[in-house]
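# Turn this into a structure:
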Amino acid sequence: MKVKAIADILDGEVDGDPEREIKDIAPVDEVDENTIAVLRGEEDWRKIKKKAGAVVIPHNVVPDRRSSYSFIRVKNAEVAFVRLVELFYPREVPQPSISPMAYLGDVKLGKDVYIGAYTWIGDAVEIGDRTVVYPFVYIAGGAKIGANTVIYPGVVIYPRVTIGSNVVIHSGTIIGSPGFGYVRCEDGWLHIPQVGGVVIEDDVHIGANVTIDSGTLRPTRIGKGVKIDNLVQIAHNVKIGENTVIAAQTGIAGSSELGNWVVLGGQVGITDHVKLGDGVMVAAQSGVTKSAPPHTKLFGYPAREYNKARRTYAILFELPQIARKVKELEKRLKE
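From the prediction side, this is the model:
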């Protein structure tokens, strides 16, 4: 593909030879005369070891005029990188078909749907146009799935689950399993029925081995545009706002609510009934036990405002030295 054609796709401007042929995208330190790389900043120039076919740069980066590269100037280098990967490595989509080895109950299918072998779909399920359901998926009766959604092998979808359009669900994920709710009684623990189901809105991406529990009477809700990494647990009655990002091994306890554009680092724990406002950011391995207003940054266990927590930890690491000084002072006073 020629540099000019790539620039048109990226909404970029060419500086150099627009007719140069590009065959692939490469990391900055592996780019050669047949490939294209994306530079995030001026420091990336040092990483280029060979003559590059083309280099994508942000508008604010000054090109290295000593080189003979073709440049493509773009507004957002990160977005350009995504588009380039999609351009050279388009996602393989199976041809619309229904495997004769799949079981389908009384279902309503849209146009151009793919259903893989050994998938089981119960009665009254609705699946939208161009949705892909790979082999070995279980979809309980009554589930509703929108258009252009992709469900990878090994996903389990319980009853009373609604999934929007343009959703991606990776292998091993379980949606709608009964929430962890029990009442103590004389004979032990009585499970509270969880019949609220789950609602997953449009444009949500869910990683592998994620569990999203059914709500008790109202649905557990995952808002539009949410991105969930692998190995995340979302308990019953949780509400997650739009465009929130959740990194791996995070656990969110029951009835907690996250606003829009919240960011949770890896291995974050959130206790039940916590409310985090829009734009809250929680650092990795933090334990959130209290609600936080919008745009707060949290860190540590128990999680506190980021700058306060850093100062606390800085003092904490000095405690052994402080303890020695206190003992020396006590010894002097006794003398």
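# From here on, just use CA atoms for contacts and neighbour counts.
Noted.
# Could I get the full set of helices for the stretch 1-150 of the chain?
3-10, 77-88 (DSSP state H, counting those that start in this stretch).
# Now do the buried residues in the longest one.
For helix 77-88, the neighbour count (16 or more other C-alpha atoms under 10 Å) marks 77, 80, 81, 83, 84 as buried.
# Sequence B follows; please return its structure for comparison with A:
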Amino acid sequence: MRRGRNCSLSDLLAGKESGKMETTLQELATLVDGQLHGDGSLQISGAATLANARSAEISLMDGEKFLQACNESAAAAIIVSANLRPDDKPCIQVDDVQAAFAKVVSHFRKPRTLDPVGISPSAHVSPTAQIGPEVDIHPGVTVGADVEIGRGSRIYPGVHIMAGSKLAENVTLFPNVVLYENTVVGPRVVIHAGAVIGAYGFGYEMVEGCHQLSPQLGFVEIEADVDIGACTTIDRGTYDATIIGAGTKIDNQVMIAHNCRIGRHNILCSQVGIAGTVTTGDYSVFAGQVGVKDHVNIGHQCMLGAKAGVMADIPDQGVYVGIPATPIRKQTGMMAALMRLPEMRKALRRLEKTVASMKAQESTAPRQDAA
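This is a model prediction of the structure:
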């Protein structure tokens, strides 16, 4: 067996295992449309964060608070905002540091492209399925009866697409995604590994002393440009559709129950749990571990802080935190009062002692009879 040379993770990410790639600082400044300060002929071989950058790599300083870390970094050059300059390093000033650095990183870390595979012989595709042009179906995929897959879609190993599901063009399903029957997926949707779309909703009725599953006859509809994270689950509607609005981005390990209607361009962070028949407006943000009670309506442009417990409707542009979820200004006041409770308790005890002492003195004092 051939033994290769030792290679660090950063080397692998930068593609250095296949040869050193160098670009001048001037070329990078042109790439990001930035203002160069320093030696434009400086050779740059990669990009990394301040703590991990090597002596021939470029990094970023996104704010004055990182100035010390910048000065201590081994990076050869820095990408900074237009109002900042590092003390002793060449730099490229840009309007948007994060966007510019992402472009530089992409320059050094070329995406690995896969050769088209067409329909793998080891995939099981129903003869009644309709497969569009330029579709890749990898080994181990199962495509059920009457499934439709649009042009340019990529279906990775282990995916199971059940009967009647419809995928628009340029859909990407990463390994081991499961689409239950009749799932509808819009164009350019990306669903990451292990997600389950369209499972039966958690709806049971008590019948003769036993929990009996209520009808789960609906489906899931995912509109255009939605991203769904790994191991996320979205249940089908009871009779109609559970809907995920266009442009919504869903993190890993999110649970969306049956009959929900999630609006357009929402952000749902990891471990959000939304109970059944919840509706949301557009452009709302759910921070990590937010929990939402069933049959609740959340308005447009709302922000829910981490671990908020939503028990009632929230109006448009509401900013809510805590359990139960409360308007942030009210919650801040409540927390401030809570933090003062120990001192308030001590003060109350002092007052109680003072009152008790005054009562004792009053009871022992001689009474003067009225004349």
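# picking up where we left off before, can you list the helices of the stretch 1-150 of structure 1 in TSV and add distance to residue 262 of structure 1?
Rendered in TSV, the data for the helices of the stretch 1-150 of structure 1 read as follows (distance: least, C-alpha to C-alpha, whole Å):
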stretch	distance to residue 262 of structure 1
helix 3-10	28
helix 77-88	20
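# returning to that earlier point: looking at the buried residues of helix 77-88 of structure 1, which is nearest residue 132 of structure 1?
Proximity of those to residue 132 of structure 1, judged by C-alpha to C-alpha, is greatest for residue 83, which lies at 22.1 Å.
# Translate the closest one into the numbering of structure 2.
Under the alignment by TM-score structural alignment, residue 83 of structure 1 pairs with residue 103 in structure 2.
# wait, doesn't that match sit right on residue 32?
Yes - using C-alpha atoms under 8 Å, residue 103 of structure 2 is in contact with residue 32, at 7.0 Å.
# which residues sit in contact with the aligned partner of residue 332 of structure 2 in structure 1?
For residue 332 of structure 2, the aligned residue in structure 1 is residue 310 (criterion: TM-score structural alignment). Listed by C-alpha atoms under 8 Å, 6 or more residues apart in numbering, the contact partners of residue 310 of structure 1 are residue 299.
# Residue 310 of structure 1 falls within a helix, correct?
Yes - note on residue 310 of structure 1: a helix contains this position according to DSSP: H, G, I helix; E, B strand; the rest coil.
# Pull the number of nearby residues for residue 78 of structure 2.
Burial measure for residue 78 of structure 2: 27 neighbouring residues, criterion other C-alpha atoms under 10 Å.
# That one corresponds to which position in structure 1?
Residue 78 of structure 2 maps onto residue 55 of structure 1 when the alignment is built from TM-score structural alignment.
# what does residue 221 of structure 2 give?
Taking TM-score structural alignment for the superposition, residue 221 of structure 2 sits opposite residue 199 in structure 1.
# Surely its match touches residue 161?
Yes - using C-alpha under 8 Å, residue 199 of structure 1 and residue 161 qualify as a contacting pair, with a distance of 6.0 Å.
# what do these two both touch?
Listed as contacting both residue 199 of structure 1 and residue 161 by C-alpha under 8 Å, 6+ apart is no residue at all.
# hang on, the earlier thing: how much space separates the match of residue 332 of structure 2 from residue 179 of structure 1?
From residue 310 of structure 1 across to residue 179 of structure 1, the span is 35 Å (C-alpha to C-alpha, to the nearest Å).
# What sits closest to the residue nearest the centre of structure 2 if chain neighbours are left out?
Note on structure 2: the residue nearest the mean C-alpha position is residue 251, at 3.5 Å, using C-alpha atoms, centre = their mean. In this structure, residue 251 of structure 2 finds its nearest non-sequential neighbour in residue 229, 4.5 Å apart by C-alpha to C-alpha, 6 or more residues apart in numbering.
# burial of the one you found, as a residue count?
Neighbour count of residue 229 of structure 2, defined by other C-alpha under 10 Å: 21.
# Would you enumerate the residues in contact with it?
With contact set as C-alpha under 8 Å, 6+ apart, residue 229 of structure 2 has these partners: 191, 192, 193, 195, 250, 251, 252, 253, 254.
# pretty sure the last one is in contact with residue 272, am I right?
Yes - contact status for residue 254 of structure 2 versus residue 272: in contact at 5.0 Å, counting by C-alpha under 8 Å.
# if I line the two up, what does residue 115 of structure 2 land on in structure 1?
In structure 1, residue 115 of structure 2 lands on residue 95 (TM-score structural alignment).
# again with residue 193 of structure 2
Under the alignment (TM-score structural alignment), residue 193 of structure 2 maps onto residue 171.
# Over to residue 51 of structure 2?
Applying TM-score structural alignment, one finds that residue 51 of structure 2 aligns to residue 29 in structure 1.
# what about that match, how many residues close to it?
Using other C-alpha under 10 Å, the number of residues around residue 29 of structure 1 comes to 15.
# Quickly note the distance from it to residue 42 of structure 1.
Residue 29 of structure 1 sits at a distance of 14 Å from residue 42 of structure 1 (criterion: C-alpha to C-alpha).
# Please apply the same query to residue 245 of structure 1.
28 Å.
# Tell me which of those two has more neighbours.
For the pair residue 245 of structure 1 and residue 42, the greater number of neighbours falls to residue 245 (20 against 14), based on other C-alpha under 10 Å.
# can you tell me which residue in structure 2 aligns to residue 294 of structure 1?
Aligning on TM-score structural alignment places residue 294 of structure 1 opposite residue 316 in structure 2.
# ok, that match - how many residues close by?
The local packing of residue 316 of structure 2 (other C-alpha under 10 Å) involves 16 other residues.
# That one falls within a strand, correct?
No - residue state for residue 316 of structure 2 (three-state DSSP) corresponds to coil; a strand is not indicated.
# So what does residue 24 of structure 2 match up with in structure 1?
With TM-score structural alignment as the criterion, residue 24 of structure 2 matches residue 2.
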